[in-house]
Structure formats: C-alpha cells, structure tokens
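1. based on what follows, work out the 3D shape:
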Amino acid sequence: MENSSTPYTNSVFEQPWFLDVVTGNGWQEIKVEEKGEVIGRWAIPFDGKKISMPPQTQTLGIWLKPGLKVSKQKKVIGELVSRLPRTRSISIMLDPSNEYFLPYRWLGFNVYPRVTYRFNDLSDIDEIIKKYDKTVKKNIRSAQNKGVKIIEDENVDNLYNMLEATFRVQNRKYPYSKELISNIFQAAKEHGSGKILTAVDSNGNVHASSLFLYDERTCYYLISGADPEFRSSGAQTLLIHESIRFASTVSRAFDFEGSMIEGIETFFRRFGCEPAVYYEISKKSFFGEVKDILKPRIKRLIGYKM
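-> Here you go, the predicted structure:
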C-alpha cells in the first residue's frame, strides 16, 4: 500500500502508513461509495489465511460517513462484509464509534464487548486533574520529591529495555521485536503522530517509558514498560500525568488502551477517566472456536496474567 494518509478513518490505527508497518503491507482497503462519495471504509489486515488484529493495534474500523441513518448503516456494513477476503477465521476489534453491532450478529459473527478507558474532553486540563483520586496525586508528589523527571526520548532503547524488564519479572519474553517498535515510532514521528516519554531520576536511572500514538482526535497510551526495581517511585503515575498534559496539546481525547486485567483496570480508573465500550467481532471454524474457549482456561491454570 502507498504510504499516505486518508480522511476516512476513526483513528490513527486505520491510516495506511500505520498499517504498512504493523502488517508488513499485508492489508486491504474496502470502500463503499455513493454518487462518487465514500460513505464506508474498512481497512482489513489479511495474511492470505486469516483476518486478525496486527500487533500494537487497538481497533480497526469500520468507518462510516457521519450522519448515516441506521438503515443505511446496516446496508453499508452488509456490503463491506460481503467484500471481505474469503477466509475461515476473522477476528477484528471495532472502533468505539461502532455502537450499532447488531448487523454483525445478523451476518453470523460472534460479538464480544471490551472496555477501554478515556478522557473524552481534554479542553480543561485542570478539571481533568481534579478527577485524580488521592492515590494518584500521592504517587505524583512522591515521584517529584524523588527527583523523577519526564523527558522526551528520540529512540526506543529505553522503552524497549523497560518492556523487557516488565515481562521479565513475569518470567515471560516481550512478544514483539525492537525493530517493530522502532518502525512504529519512526513512522509515527514522520507523520506527526508519535512521541516517547521516559521517566528518569537525577542519577540517570530509567524508571518507566511509554510510546504514545495520536491524531487530532485521540492520543493513545500505546506501549508502556517500567523497571520493577523502581516500582514504588511513583514514576509511572507521573509519566501518565505528564502524557495527559501533552495529549491536551495535540488531541481532543486520551485513551488508556484499556485492559481486561483487574489490576490494570483499577490503576487506570483511579485517574477518573470514563469507560468506553468497543466490540470484538469474530467468525471462526469449529476448531477455532474451541481453541478460543480453552485458551484462557489454560492460561489461568498455568498462572498466566490475562
């Protein structure tokens, strides 16, 4: 695909330049037009066998022209689905703007709700900060008192080290390569859509680091890692606080990239953000469905954090 931008998107994840990086150019674009005007678009990752979410991608489509009546939405969704590549396995996370999920059920998809957390209006940062609970405010003060500063990073070295440290304490290996993370960051920088912020102390120790992906609508807390040695420093809380300040200068909303893990959900919620529901749609073979049912149960049995 050509490395360009398109206006027919719900988020930065649906831009051609981002999809080129995370899919290795393995994606297709489906459009529905009416009288020469695009009224529906779906960017579909397809590796020749299955349609599934690429790494570091929260949601993908469907983009619908604003203001379409429900009956028209249903028709456009049906037409987009009919044009999907032939495959026995589909699993896609829809953007939160896709509230009308019934057509997918009627078209044979399983539909599962998921939750992210957001500040939907960053226009008054002081009002945002007032929503922080006492633990968040305490951790911010603690980090500041310990001399922790938030700096802008120009490469992924500190970030990747923090990602590896985060997974190492769980006896796991970070699943994505440094090259992929670097490519995402470089492409985002080239398009004015990415920034890395890192928490360091006066001795040069790195406490935490995060990569943010953004456009004028939403800034996403895309990737984050922290050194377990400095877990009590409050640095990660301070980093998020400063990232929300930054987000208010470039986007209208801030998305924490919500988690289904209870501890992470609790951490995010303490900032006073609002839950936002989005939907996963899937359609798989019988054996694929059985695998999806058994996979989380097996993970729980072996103590894998979900």
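
2. could you use CA atoms for every contact and neighbour count after this?
-> Will do.

3. tell me the contacts of the residue most central in space within the chain?
-> With distances taken as Cα atoms, centre = their mean, Gln58 lies nearest the centre of the chain, 3.5 Å away. Taking Cα atoms under 8 Å, 6 or more residues apart in numbering as the criterion, Gln58 is in contact with 13, 93, 257.

4. neighbours around the closest residue to the second one other than its chain neighbours, how many?
-> Closest residue to Met93 in three dimensions, ignoring its sequence neighbours and counting by Cα to Cα, 6 or more residues apart in numbering: Glu280, at 4.3 Å. When counting by other Cα atoms under 10 Å, one arrives at 17 neighbours for Glu280.

5. and the gap between Glu280 and Tyr214?
-> Glu280 is 22 Å from Tyr214, where distance means Cα to Cα, to the nearest Å.

6. Gly48 too?
-> As for Gly48, its distance to Tyr214 is 29 Å (criterion: Cα to Cα).

7. those two: who's more crowded?
-> Under the neighbour definition other Cα under 10 Å, Gly48 and Tyr214 were set side by side, and Tyr214 has more, 26 against 11.

8. quick one: residues contacting the residue nearest to that one when sequence neighbours are not counted.
-> If you skip the residues right next to it in sequence, Tyr214 has Ser193 as its closest partner in space, 4.9 Å away by Cα to Cα, 6+ apart. For Ser193, the contacting residues are 213-215, by Cα under 8 Å, 6+ apart.

9. do His241 as well
-> Contacts of His241 were listed using Cα under 8 Å, 6+ apart, and they are Ile140.

10. could you double-check that Val22 lies in contact with Pro55?
-> Yes. With the criterion set as Cα atoms under 8 Å, Val22 and Pro55 qualify as a contacting pair; they are 6.2 Å apart.

11. neighbour count: the two, which is higher?
-> More crowded of Val22 and Pro55, by other Cα under 10 Å: Val22, with 21 against 14.

12. quickly find the element holding that one.
-> Under the criterion of DSSP states H and E, Val22 resides in helix 16-23.

13. could you pull out the helices for the stretch 151-300 of the chain?
-> When assigned using DSSP state H, counting those that start in this stretch, the helices of the stretch 151-300 of the chain occupy the ranges 157-168, 178-190, 235-250, 262-269, 286-301.

14. point out the most buried one among those.
-> Mean neighbour count, computed with mean count of other Cα atoms under 10 Å, is highest for helix 235-250 among the helices of the stretch 151-300 of the chain, reaching a mean of 22.

15. can you tell me how far the residue of the chain positioned farthest from its centre sits from Ser82?
-> Taking Cα atoms, centre = their mean as the measure, the residue most remote from the mean C-alpha position of the chain is Lys35, 33.9 Å away. In this structure, Lys35 lies at 20 Å from Ser82, with Cα to Cα as the measure.

16. repeat that for Leu211.
-> Distance, Leu211 to Ser82, using Cα to Cα: 36 Å.

17. compare these two (neighbour count), which wins?
-> Under the neighbour definition other Cα under 10 Å, Leu211 and Ser82 were set side by side, and Leu211 has more, 22 against 11.

18. how about the more buried one, what does it touch?
-> Taking Cα under 8 Å, 6+ apart as the criterion, Leu211 is in contact with 159, 185, 194-197, 221-224.

19. now show me the structure for the sequence below, then we'll compare the two:
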Amino acid sequence: MKQDMQKHDYRLYSKRNVKLPLFHQPWWLDALASANGSSWDVALSRSNDGNIIAAWPYFRGLKLGMNISLSPVLGSYLGIWIDYPEENWKEETRQSYQNNIVKDLLPQLPEFYLMKQNFTPTFDNWKELYWAGYDQTTYYTYVLDNIKDHESVFAGFKSNLRNSIKKLGYTFSIGETNDLAVFYEINKKSWSVQDGKIPYTLDYLQKLDDALINNGNRYIRLIKDANNNIVAGAYIVRDNHTAYNLMLGTDPNHRHSRAAEILLWDVIQEMSQYVDRFDFEGSMIEGVSQFFKAFGGKQQPYSVISKSKNKWIGIVARLFAGKNF
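-> The predicted model follows:
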C-alpha cells in the first residue's frame, strides 16, 4: 500500500516538475517494465513540509527465485535524482544535502540479492552508498552543451571530421521517418559487427517507441546515399533540457563513409530547436568512444552502482557494469 502511494505521489510530482529527466519519468518506467516483464517502484525523500525533493526509481524482478533489481535494456540512466532548491550553494552545504537524502532513501529499498543501476551523471556523490556496502564503477559519456551555437559546436569537432562533413555532406540525403522496423534493421546491422546479436527485439522496442510517441519525445532520422540506400539511422529521445542518442545504426558496408557522423551533426542541429544539450550516451568500447570523442563533447563521468549479497555475483556485476539486462 505504501509503495502504491509513493508511486501515485511521484506521478503527480512528475507532471509539475519540468526538471525531471526523461529516464526518470513514470511513463518511461512503465514502458520499460512492460517491455521487460518486470515492475518498478520508487523511494522518495521529502522536505519537512512533505514536498518531494529526491527520487530513486528502481526495477524489481525475479531470477532463479532471487529478488533482483537490474535496469532493463535501453534503460540508460536511472539512480538517485535530486531536485536542488538552490543553484549557488556552498559545496559543503550541497554535499551535506546529498548525504542526508541518500541516508533517507536507503532504508526504503527492499533487500535485493543483486541491485545494479547506471546512475544519472548529475549524481556525483556516492559516499553514503559506499558506507552502505555498495560498489561503484566510473563510466563516461560525451556531452555537447550550448548546441544552439552551431558555429561554436562545429568548430569544436575534430578537424578531419569537419572536413569530411564539408566535403561529403552533400552526397547524402537525410530525412525523418516513423517506420520503426526500417530503423531496427539498420540498427541490427551495427550489432552484427559488435557482438553478433542485438539485445532487444522489435516488439520490445515497439513498446518503448509507443510510449515515446505518445509523449512527443522521440525522433528517427535516416541517411541515404546517392542510390537511395539507407546507410545509417539515429533514434533520438529528449526531455526539456537534453537530447539523447539512444540508438545509432550503420550499415557495415558504409562504416567508413562518414554517413553516421554527417547524420549526427544534422541531428544535433535539429535538436537545438528544443534543447541546449546533446548526450551521445557514449560507450566504454574504445572504437565507439573515439567515434563520439571526435565531436568535441565534454567527457562526462557517471557511476554504475551495484550491491550483491554474494561476492561472486557482485564481481560479475562489476565486470558487466555498463550493461543493462
């Protein structure tokens, strides 16, 4: 009953708080849980007058009879989100505020045999979690700020990338589509080069896509060559502040054509109509990381937080820290 009330209050809170990130939105969590066959709950921290000041959504599922909490595939960031009431706090005040919130949230979590989440990059103080027995691994994404300033953003690109876009951009055509199956096929081709099998089905993706369409938060763009062949596709989602490169696919036969880079530059310019920030959702795979680095974004750390009752399962969780299940 208490969890039902928590979720009810959180849903109301989400409707009036424009700062809440996309990946913490209840409708997004609903879609992920439905696609993954799990459920979700939320721990809330409140001010003295009862207002929500922080939230920690988490998923619940059973594997081999064990109660676990793992973020579903395409879950991106989750973890603790804090609604700061002041912009210019002293650092000591800010850290104390964070610590008190974490101490308030921790007792609300169920006992999981294993819990693992990719925390939002805005959460940068996991000290209380460490003292509570959690493990942490630092991963990185790349982020572009002030994307409305196209000239400045483009100037920050690696020189050979700028030259390629200028030289080759006109040889491709770019357009938006609502055909999810077409995007899925080009996305699947990219996975065939990486580790052989895409980790989500078209049906799984369709459930997320339906939720994103209903909330006006997704864009699919394709780039074609002179022969009208689709050579790359980007699936972009956004909230009120940031656009995210949720999925990107390239035909392996065109990996060196610069089509994906040309497409992303087009996407960044398009998204600048709505937001000021673009998150590449970078990878720790060296080649993918270098690809995103060429766009000149800031390297942004984020924490993968985990805890296990079994040390061997905990070791496995850390080895696969960046993967969602």
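
20. tell me the counterpart of the residue nearest to Tyr214 of structure 1 in structure 2.
-> Alignment note: Ser193 of structure 1 maps to Asn217 in structure 2; criterion TM-score structural alignment.

21. same deal with Phe167 of structure 1?
-> When structure 2 is aligned by TM-score structural alignment, Phe167 of structure 1 is paired with Trp191.

22. its match contacts Tyr200, correct?
-> No. With contact defined as Cα under 8 Å, Trp191 of structure 2 does not reach Tyr200; the gap is 10.6 Å.

23. leaving out the residues flanking it, which one is nearest to the aligned partner of Ile101 of structure 2 in structure 1?
-> In structure 1, the residue equivalent to Ile101 of structure 2 is Val76, according to TM-score structural alignment. In space, not counting the residues next to it along the chain, Val76 of structure 1 is nearest to Gly40; the distance is 6.4 Å by Cα to Cα, 6+ apart.

24. now Asn158 of structure 1
-> Distance criterion Cα to Cα, 6+ apart; nearest residue to Asn158 of structure 1, sequence neighbours excluded, is Ser209 at 6.7 Å.

25. any idea what the one you found aligns with in structure 2?
-> Structural alignment (TM-score structural alignment) places Ser209 of structure 1 against Gly233 in structure 2.

26. doesn't Ile220 make contact with that match?
-> Yes. At 7.1 Å, Gly233 of structure 2 and Ile220 qualify as touching, with contact defined as Cα under 8 Å.

27. between these two, point out the one with more neighbours.
-> Under the criterion of other Cα under 10 Å, the comparison of Gly233 of structure 2 against Ile220 puts Gly233 first, with 30 against 20.

28. and the more buried one, how far is that from Ile147 of structure 2?
-> From Gly233 of structure 2 over to Ile147 of structure 2 (counting by Cα to Cα), the distance is 21 Å.

29. what does the residue nearest to Met93 of structure 1 align to in structure 2?
-> With TM-score structural alignment as the matching criterion, the partner of Glu280 of structure 1 in structure 2 is Val304.

30. next: Ile90 of structure 1.
-> For Ile90 of structure 1, the aligned residue in structure 2 is Met115 (criterion: TM-score structural alignment).

31. and its match, what element?
-> With elements delineated by DSSP H and E, Met115 of structure 2 resides in strand 114-118, which encompasses its position.

32. show me which residues of that strand are buried.
-> Within strand 114-118 of structure 2, the residues that qualify as buried are 114-118, counting by 16 or more other Cα atoms under 10 Å.

33. and that strand with helix 311-319, angle?
-> 10 degrees (axes from the mean of the first three to the mean of the last three Cα atoms, to 10 degrees).

34. which strands or helices does strand 114-118 of structure 2 pack on?
-> Secondary-structure packing of strand 114-118 of structure 2 (3 or more Cα pairs under 8 Å, 6 or more residues apart in numbering; DSSP states H and E): strand 66-70, strand 298-308, helix 311-319.

35. equivalent range in structure 1 for the very next helix or strand once past it?
-> Reading on from strand 114-118 of structure 2 to the C-terminus, the next helix or strand found by DSSP H and E is helix 127-131. In the comparison with structure 1, helix 127-131 of structure 2 aligns to the range 102-106 (TM-score structural alignment).

36. picking up where we left off before, contacts for the helix holding Val22 of structure 1, please.
-> By Cα under 8 Å, 6+ apart, helix 16-23 of structure 1 touches 1-6, 12-13, 25-27, 45, 54-57, 180, 183-184, 187-188.

37. mind checking which of these are buried?
-> So, of these, 12-13, 25-27, 45, 54, 57, 183-184, 187-188 end up buried under the neighbour-count rule (16+ other Cα under 10 Å).

38. let me have the residues you listed in CSV, extended by distance to Phe230 of structure 1.
-> What follows is those, written out as CSV (distance: Cα to Cα, whole Å):
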residue, distance to Phe230 of structure 1
Val12, 32
Phe13, 32
Asn25, 39
Gly26, 39
Trp27, 40
Pro45, 38
Pro54, 31
Thr57, 28
Asn183, 28
Ile184, 27
Ala187, 31
Ala188, 29
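
39. closest to Ser233 of structure 1 out of those?
-> The nearest member of those to Ser233 of structure 1, counting by Cα to Cα, is Ile184 at 28.8 Å.

40. now that closest one, nearest residue through space, not along the chain?
-> Val21 (6.3 Å).

41. looking at structure 2, name the residue matched to the one you found.
-> In the superposition onto structure 2, Val21 of structure 1 corresponds to Ala31 when matched by TM-score structural alignment.

42. that match and Pro72 of structure 2, how far apart?
-> Taking Cα to Cα as the measure, Ala31 of structure 2 falls 10 Å from Pro72 of structure 2.

43. check Ala260 of structure 2 too.
-> Ala260 of structure 2 sits 26 Å away from Pro72 of structure 2, going by Cα to Cα.

44. again with Asp83 of structure 2
-> Taking Cα to Cα as the measure, Asp83 of structure 2 and Pro72 of structure 2 are separated by 24 Å.

45. Ala294 of structure 2 too?
-> The spacing between Ala294 of structure 2 and Pro72 of structure 2, counted by Cα to Cα, is 29 Å.

46. swap in Asn310 of structure 2?
-> Distance of Asn310 of structure 2 to Pro72 of structure 2, computed by Cα to Cα: 21 Å.

47. then Val267 of structure 2?
-> Using Cα to Cα, Val267 of structure 2 is found at 26 Å from Pro72 of structure 2.

48. rewinding a little: how about the buried residues of strand 114-118 of structure 2 in JSON lines, adding distance to Asn228 of structure 2?
-> Converted to JSON lines, those look like this (distance: Cα to Cα, whole Å):
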{"residue": "Leu114", "distance to Asn228 of structure 2": "48"}
{"residue": "Met115", "distance to Asn228 of structure 2": "46"}
{"residue": "Lys116", "distance to Asn228 of structure 2": "43"}
{"residue": "Gln117", "distance to Asn228 of structure 2": "41"}
{"residue": "Asn118", "distance to Asn228 of structure 2": "38"}
